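Participant: model this:
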Amino acid sequence: MSVMQVEVVSSEQNIYSGEASFVVVPTVQGELGIYPRHEPIMSLVRPGALRLTVPGETEELLVAVSGGLLEVQPDKITVLADVAVRSEEMDQARAEEVKKAAEARISKAADDESLAKAHAALAAAIAQLKTLDYLRSQKNK
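Facilitator: As a prediction, the model looks like this:
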């Protein structure tokens, strides 16, 4: 089985560093499926679920990403995420609460900085909710 090196890093921590045989990244152009030896590309990442097929694991590794940058080389993928959270660290109720609070902060933002922070919080919450929805849909199959 052919594999590639994958690095998923947020501004706060290294989320995943290891091998994968297939990766799906939510990009601004849509979901991008990447196998080893993929053509080099760069793309902006949109909020959503980053899915990794790790050799020897039966289930996909899921990471919610709120945006960032993707770089693909034939033997390595790097995702520099604004915010990234592993699926086992997510909570539906907390993500919905953060989303509502961020939407309220957006409507009341008094300056560009507070508006940008509220948009970032909203993107992170949306990414977690999309990832949790994907998890639910996979369990119902």
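Participant: from now on I want contacts and neighbour counts done on CA atoms only, so please keep to that.
Facilitator: OK.
Participant: which outside residues touch stretch 129-141?
Facilitator: 48-49, 62-64, 87, 90, 92, 95-96 (Cα atoms under 8 Å, 6 or more residues apart in numbering).
Participant: would you do the same for the sequence below? I want to compare the two.
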Amino acid sequence: MKTIKVSIVTPNGPVYESDVEMVITKAQSGELGILPGHIPMVAPLAVGAVRLKHAGSKQEDLVAVSGGILEVRPEQVTILAQAAEKAEDIDVERAQKAKERAEQRMREQKAEDIDFRRAELALQRAINRLTVTGKQ
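Facilitator: Below is the predicted model of the structure:
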């Protein structure tokens, strides 16, 4: 089976590099499935998980991304993300605390004039990280 090279990079450096059979990710316009030979495209990413399916197995890697840009070429996918973490690198306790803080800020939004959208984005990132680890 053909594979496609995937690179996920943040401002802090590379997070993931591998040859995979399929990339599934969430763009701002909806979910995308990318196979080798896909037409070239560029799309803004939403906060979500990048699913990376390996050829000839049911193995799938998960990487949590906090938005960014997806560039697709026929034989390579590059994701430039503001932040990205492989599932095994996520500190579940820290993500759970971030989720709880964001939920609390959203509840108190009216009382303290806290930026609701900022708290909402923090909550999305925390839930995404927990979802990727499978411990939500």
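Participant: that older thread, list the ones among the contacts of stretch 129-141 of structure 1 that fall in strands.
Facilitator: Among the contacts of stretch 129-141 of structure 1, the ones falling in strands (DSSP state E) are 48-49, 62-64.
Participant: so who does the residue nearest the centre of structure 1 touch?
Facilitator: The residue lying closest to the centre of structure 1 (Cα atoms, centre = their mean) is Val65, at 2.3 Å. By Cα under 8 Å, 6+ apart, the residues touching Val65 of structure 1 are 45-50, 81-85, 124, 127-128.
Participant: for these, which one is nearest Glu57 of structure 1?
Facilitator: Leu50 (16.0 Å; Cα to Cα).
Participant: and that closest one, how far is that from Ala84 of structure 1?
Facilitator: 9 Å (Cα to Cα, to the nearest Å).
Participant: residues of whichever strand or helix holds Leu80 of structure 1 that come out buried?
Facilitator: Element membership of Leu80 of structure 1, judged by DSSP states H and E, is strand 76-81. Buried residues in strand 76-81 of structure 1, counted by 16 or more other Cα atoms under 10 Å: 76-81.
Participant: before we move on, what about stretch 2-22 of structure 2?
Facilitator: 3-6, 8-10, 15-16, 19-22.
Participant: separation between the residue in structure 2 sticking out farthest from the centre and Arg105 of structure 2?
Facilitator: Ranked by distance from the centre of structure 2 (Cα atoms, centre = their mean), the top residue is Ala111, with 32.2 Å. Going from Ala111 of structure 2 to Arg105 of structure 2 by Cα to Cα gives 10 Å.
Participant: element containing Asp133 of structure 1?
Facilitator: Residue-wise, Asp133 of structure 1 maps onto helix 112-139 under DSSP H and E.
Participant: tell me what angle that helix forms with strand 61-65.
Facilitator: 160 degrees (axes from the mean of the first three to the mean of the last three Cα atoms, to 10 degrees).
Participant: give me the buried positions along helix 112-139 of structure 1.
Facilitator: 115, 118-132.
Participant: next one: stretch 56-75 of structure 1
Facilitator: 60-68, 70, 72-73, 75.
Participant: redo the residues you listed as JSON lines? Include distance to Lys139 of structure 1.
Facilitator: Shown next, in JSON lines, are the buried residues of stretch 56-75 of structure 1 (distance: Cα to Cα, whole Å):
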{"residue": "Glu60", "distance to Lys139 of structure 1": "12"}
{"residue": "Leu61", "distance to Lys139 of structure 1": "14"}
{"residue": "Leu62", "distance to Lys139 of structure 1": "14"}
{"residue": "Val63", "distance to Lys139 of structure 1": "17"}
{"residue": "Ala64", "distance to Lys139 of structure 1": "17"}
{"residue": "Val65", "distance to Lys139 of structure 1": "21"}
{"residue": "Ser66", "distance to Lys139 of structure 1": "23"}
{"residue": "Gly67", "distance to Lys139 of structure 1": "26"}
{"residue": "Gly68", "distance to Lys139 of structure 1": "28"}
{"residue": "Leu70", "distance to Lys139 of structure 1": "28"}
{"residue": "Val72", "distance to Lys139 of structure 1": "30"}
{"residue": "Gln73", "distance to Lys139 of structure 1": "32"}
{"residue": "Asp75", "distance to Lys139 of structure 1": "31"}
